[in-house]
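Asks: Predicted model, plus sequence, below.
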Amino acid sequence: MDDTPEHPLDWLDRAAADRRAAGLRRTLRHRAADEPQLDLAGNDYLGLSRDKRVVDAGVAALRTWGAGSTGSRLVTGSTELHARLEDELAAFVGTEAGLVFSSGYTANIGVVTGLSGAGSLVVSDGANHASIVDACRLSRARVLVTPHADVAAVDAALAARTEERALVVTDAVTSADGTLTPLDALHAVCRARGAVLVVDEAHGLGVRGEGGRGLAAELGLAGADDVVLTVTLSKALGSQGGAVLGPRRVVEHLVDAARTMIFDTGLAPAAAGAALAALHILRDEPRLPAAVLAAAAALADAARVPAPPSAVVPVVLGEPERAFAAAQRCAELGLRVGCFRPPSVPEGTSRLRLTARADLTDADLDLARRVLATVLAES
């Protein structure tokens, strides 16, 4: 009998084998700068990540401020550029103030943990992004997860609470299926029950609302004194980073209390400069959000699924192996699409996830139609 103890990391091999057997093994794919495939997998909704105006602004910020912000926001990581970005984001969306973070992920963690804590309740939508899920886990609050968009369940959770403070946290637009959350109904419940509504506009900014101001702005909620928004700079704005937008006293509190702002290095100046330029383009070209939705409708028609109210077009195929094989086949035919499998989506709903862009041409859409017709017939 071999008494040699097992290596403490051997369990990783077994876990990898289990994931492989379930069709859930993931690998990094290193994209080339000149990749020939049409990209319908990324979140560059307005097609601005390579726009010369955005790139030039990032380069100018790089030359002016350097490659990194050099420290946390409270030490040396806040520049005049960060302040401009915060002020202009808040003004564009319609809130009192803004606070820029290094990512949308850290913005969600910062706002949820900063506004909750022990002795409070956080009600989280069951379809929320992983960043919100992780924020809830870190909050030290009591967390209740309600079914997606179930306003009655949220109302019941708030009505039964014993905690003095409560947050309701939700995505405005769900990342996996592109549906809209009924924010107006949720806000009415929050206001009646004395709770704060926190809305992640990651997939709403640049796509929904007048001029792309987001779903909360579309519904008249962006400037409410009991609503806090988070946005990402890495999707419609084509850069990187995130922000919290809302009442000034919330922003001031987060400067004191949000650990992902206090202890994280500030957003790189190049990313801030690029995001600010993209925001100016969105402000000056209000046709862009409608172009995104038109492209999404065309892609949905090609995939024979209903037109979505956002840039996200889900094509549900069922089992993860089937979705993965279909995504690989699309790539072989010149089309890069997303492949969402558990735990990103529920069991049995693995899917292709197509993302529309405002700059898709007729030729791009024709290619997508041909490839999707072939792949879906084979799947």
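Replies: Thanks, I have it.

Asks: alpha carbons only for contacts and neighbour counts from here, please
Replies: Fine.

Asks: Go ahead and confirm C330 touches V375.
Replies: Yes: applying Cα atoms under 8 Å as the test, C330 and V375 come out as touching, 6.5 Å apart.

Asks: In terms of neighbours, single out the busier of those two.
Replies: Of the pair C330 and V375, C330 is the one with more neighbours under other Cα atoms under 10 Å, namely 23 against 17.

Asks: Which residues are in contact with that one?
Replies: With contacts defined as Cα atoms under 8 Å, 6 or more residues apart in numbering, the neighbours of C330 are 336-337, 371-372, 375.

Asks: And the strands in this structure?
Replies: Using DSSP state E, the strands of the chain run over 38-40, 97-101, 120-125, 142-146, 165-171, 196-200, 227-232, 242-246, 312-318, 335-340, 350-355.

Asks: gap between A172 and A325?
Replies: Plainly put, A172 is 31 Å away from A325 if you go by Cα to Cα, to the nearest Å.

Asks: Just want to know which of these two has more residues nearby.
Replies: Regarding A172 and A325, a neighbour count based on other Cα under 10 Å identifies A172 as having more, with 27 against 14.

Asks: From R353, how far off is that one?
Replies: Distance of A172 to R353, computed by Cα to Cα: 18 Å.

Asks: what do you get for S116?
Replies: Here the criterion is Cα to Cα. By it, S116 lies 33 Å from R353.

Asks: got the contact list for the spatially most central residue of the chain?
Replies: What sits nearest the mean C-alpha location of the chain, by Cα atoms, centre = their mean, is A202, with 3.7 Å. For A202, the set of contacting residues under the criterion of Cα under 8 Å, 6+ apart consists of 104, 171-173, 230-232, 235.

Asks: Equivalent analysis for D56, please.
Replies: By Cα under 8 Å, 6+ apart, the residues touching D56 are A274.

Asks: And here is the other one:
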Amino acid sequence: MLGRALSAARSPGWSRIPSRARAALAQLHSVLEAELQQIHGAGTWKGERVITSKQGARISVEGSAGVILNFCANNYLGLSSHPEVIQSGIQALEQYGAGLSSVRFICGTQNLHKSLEAKIAKFHQREDAILYASCFDANAGIFEVLLTSEDAILSDELNHASIIDGVRLCKANKYRYKHLDLGDLEAKLKEAQKHRMRLIVTDGVFSMDGDVAPLKEICDLSDKYNALVFIDECHATGFIGPNGRGTDELLGVMDRVHIINSTLGKALGGAAGGYTTGPKALVALLRQRSRPYLFSNSLPPPVVNCASKALDLLMDNNTIAESMTSKTKRFRSQMMAAGFTIGGMDHPICPVMLGDARLASSMAEDMLKRGIYVIGFSFPVVPKDKARIRVQISAAHSDEDIDQCVKAFVEVGRKHGVIS
């Protein structure tokens, strides 16, 4: 594959490249080709399927005939192709244009941005909010602003990659506690008492496993050891908790969690964008010093309006979010009855645990042949020997869709010897 790229590079224009540059480029291609071959050999190559339709419970996939049931999207509420969400985006495109061609503090702030930030803060019952191009950027932009070398950050070992990268950027003293292990967290908090401030950082819901952080107990420890609590709610906002506010609402600690980062790119319309919501003073400081905010273009008006309409729909009526519970239970109970091991706890993220990367990839391909879109997850997305197919339930799925997915899993699972 990369060899073809190298051959293409040696076109007539190749001769015009200085010899030393050609040697360096050839060396680069050699190194990259070896690395790519190693990924292929390990069975962890991640191909990209091409969708030729709107995102939704039913999609069209290039190379596959007929309608495909999609069980692999973060489209938890089915709002990515909701007609009101789409129309709201069209209206913003016509009135405000495609984009701002600028960052927020120069000439990239519109009333749409300020309105959405206020709506997010209201939704989470926080003082203020700030928008980013993605939650990855929000996680990359907060810790180095909030914490200094005088402070400490205590992070769950299975936190999302964006949190890990954000933590690396800050100068705080770093403590990593074992996944969901309150005893280890307390030991680390005791050790961190010598620092000025302590920030506990955790996913509300862990995206690869679907398990929920024990926020009440974490907040108890934060009170005991005078620490702040930060949660990433990307896989909770919009559909977890009685009103879809997230894991802090689900577990009754909305007034005890200090800072929330989340996304607009999953349940809230599925386009793009992330945010931080919390104390007004923190948001004000992020506007002054957060590098991803200061040096990235503003969110495009259509994206902003789509997310805003998604929030309106959610706050007007929470029946969409409530439907997730029964749909999730239906899938999990049938799959476990069939003999599959399903990770996580009652969350619409339903990891079908397989262990072997090649097995996960092969089963996902066989599922597609049966009209079900799922993807095998393997290293480095998940730890080695913990490959899985991560199924995600959407409010847009019908009971019949779920039953059809289970039926396909049973057929494929028997073919590969995963179940009897």
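Replies: Arrived safely. Keep in mind that this is a model prediction, so the values were computed, not measured.

Asks: Any chance you could compute the TM-score here?
Replies: The pair, once superposed, lands on a TM-score of 0.94 when counted by TM-score structural alignment, normalised by the length of the first structure; 375 aligned residues with a Cα RMSD of 1.7 Å.

Asks: For E33 of the second structure, which non-adjacent residue is spatially closest?
Replies: Distance criterion Cα to Cα, 6 or more residues apart in numbering; nearest residue to E33 of the second structure, sequence neighbours excluded, is L2 at 5.8 Å.

Asks: need the contact list for the one you found.
Replies: Contacts were defined as Cα under 8 Å, 6+ apart; by that measure L2 of the second structure touches 29, 32-33.

Asks: switch the cut-off to 10 Å
Replies: 8, 29-30, 32-34, 36-37 (Cα atoms under 10 Å, 6 or more residues apart in numbering).

Asks: Which position in the first structure pairs with C405 of the second structure?
Replies: Residue correspondence, TM-score structural alignment: C405 of the second structure in this structure matches A368 in the first structure.

Asks: circling back: any idea which of the contacts of A202 of the first structure is the one closest to G98 of the first structure?
Replies: Top of the list for closeness to G98 of the first structure, among these and by Cα to Cα, is T230 at 9.2 Å.

Asks: What ranges does the stretch 251-379 of the first structure have for its helices?
Replies: Taking DSSP state H, counting those that start in this stretch as the criterion, the stretch 251-379 of the first structure contains helices spanning 259-262, 269-284, 288-303, 320-332, 362-378.

Asks: mind checking which of those is nearest D87 of the first structure?
Replies: Taking Cα to Cα as the criterion, D87 of the first structure comes closest to helix 269-284 out of these, the separation being 10.3 Å.

Asks: quick one: the closest one aligns where in the second structure?
Replies: Counting by TM-score structural alignment, helix 269-284 of the first structure sits on residues 301-316 of the second structure.

Asks: now do stretch 324-344 of the first structure
Replies: Correspondence between stretch 324-344 of the first structure and the second structure is established over residues 361-381, with TM-score structural alignment as the criterion.

Asks: Now the terminal residues of the matching stretch, how far apart.
Replies: Distance between the boundary residues of stretch 361-381 of the second structure (Cα to Cα) amounts to 13 Å.

Asks: distance of the aligned residue in the second structure for V313 of the first structure from L215 of the second structure?
Replies: Matched to the second structure by TM-score structural alignment, V313 of the first structure sits across from C350. With distances taken as Cα to Cα, C350 of the second structure is found 21 Å from L215 of the second structure.

Asks: cool, A161 of the second structure as well?
Replies: Distance, A161 of the second structure to L215 of the second structure, using Cα to Cα: 20 Å.

Asks: of the two, who's got more company?
Replies: Applying other Cα under 10 Å to A161 of the second structure and L215 shows that L215 carries more neighbours, namely 24 against 12.

Asks: The more buried one matches what in the first structure?
Replies: Aligned counterpart of L215 of the second structure in the first structure: L183 (TM-score structural alignment).

Asks: my guess is H203 of the first structure meets A216, correct?
Replies: No: taking contacts as Cα atoms under 10 Å, H203 of the first structure lies outside contact range of A216: 11.7 Å.

Asks: Those two: which is more packed in?
Replies: For H203 of the first structure against A216, the residue with the higher neighbour count under other Cα under 10 Å is A216, and the figures read 29 against 26.

Asks: hang on, that one packs against V207?
Replies: No: contact between A216 of the first structure and V207 fails when scored by Cα under 10 Å: they sit 11.8 Å apart.

Asks: what touches both of those two?
Replies: Contacts common to A216 of the first structure and V207, judged by Cα under 10 Å, 6+ apart, are E201.

Asks: Number of residues surrounding L9 of the first structure?
Replies: L9 of the first structure has 8 neighbours, counted by other Cα under 10 Å.

Asks: Could you find the counterpart of V103 of the second structure in the first structure?
Replies: Residue pairing (TM-score structural alignment): V103 of the second structure is matched to S72 of the first structure.

Asks: Tell me, how many residues neighbour its match?
Replies: Under the criterion other Cα under 10 Å, the count of neighbours that S72 of the first structure has is 18.

Asks: try P309 of the first structure
Replies: That count, for P309 of the first structure with other Cα under 10 Å as the rule, works out to 18.

Asks: before we move on, what about K46 of the second structure?
Replies: K46 of the second structure is flanked by 13 other residues according to other Cα under 10 Å.

Asks: got a list of what it touches?
Replies: Remark: with contacts taken as Cα under 10 Å, 6+ apart, K46 of the second structure is in contact with 39-40, 361, 375-378.

Asks: What sits closest to the counterpart of A267 of the second structure in the first structure if chain neighbours are left out?
Replies: In the first structure, the residue matched to A267 of the second structure (TM-score structural alignment) is A236. Leaving out its chain neighbours, the residue that sits closest to A236 of the first structure by Cα to Cα, 6+ apart is Y45, at 4.8 Å.

Asks: hang on, the earlier thing: I figured the match of L215 of the second structure hits V151, correct?
Replies: Yes: in this structure, L183 of the first structure sits in contact with V151. The criterion is Cα under 10 Å, and the distance is 9.3 Å.
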